[in-house]
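In: Next come a sequence and a model predicted from it.
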Amino acid sequence: MIYKVYYQENMLQVPVRENTQSMYVEADSERSVRKKLSDRQYNIEYIQLLEGQHLEHEQAAPSFKLEQV
């Protein structure tokens, strides 16, 4: 399964929408995504499962790249 992770790079600052970044991660579950990213000091805001047409739409975007973790 592919998940889209919304996060802030600085865990010590208050989240600001304009600073939110996203990445795509392949994993078995949301818990697995969090475990894979635990060594990075990210403030994870939201993890979204991508399926069906939503996944196809995201894959068609030029910014789509699976993160290697």
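Out: Alright, I've got the coordinates.
In: Could you use CA atoms for every contact and neighbour count after this?
Out: Fine.
In: Identify the residues contacting stretch 6-25?
Out: 2-5, 33, 41-47, 64-69 (CA atoms under 8 Å, 6 or more residues apart in numbering).
In: Structure two is appended below for comparative analysis:
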Amino acid sequence: MIYKVYYQENLLQVPVRENTKSIYVEADSERSVRAKLKDRAYNIEYVQRLEGIHLEYEQAAPHFELEEV
């Protein structure tokens, strides 16, 4: 499955919507995604599973790039 992860780069700073970034990760579960990104010290806001039409939409976007973790 492919997940879209919304995160802040600074773990110690209060989250600000304008600073939120996203990456796409392939994993078996949300727990697995969080485990894969644990060493990056991201402040993970939300992990969203992409499937069906939503996944197709995201894949068609020019910024879609699957992160190798």
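Out: Arrived safely, thanks for sending. Because the structure is predicted, anything quoted here is derived from the model rather than measured.
In: Where does the aligned residue in structure 2 for residue 31 of structure 1 sit, in terms of helix or strand?
Out: The alignment partner of residue 31 of structure 1 in structure 2, by TM-score structural alignment, is residue 31. Using DSSP states H and E, residue 31 of structure 2 sits within helix 30-36.
In: Determine the set of other helices and strands touching that helix.
Out: With contacts taken as 3 or more CA pairs under 8 Å, 6 or more residues apart in numbering; DSSP states H and E, helix 30-36 of structure 2 sits against no other helix or strand.
In: Just give me the mean distance for the next helix or strand after it relative to structure 1.
Out: Per DSSP H and E, the first helix or strand lying C-terminal to helix 30-36 of structure 2 is strand 43-50. For strand 43-50 of structure 2, the mean deviation from structure 1 after alignment is 0.1 Å (mean CA distance after the TM-score superposition for structure 1).
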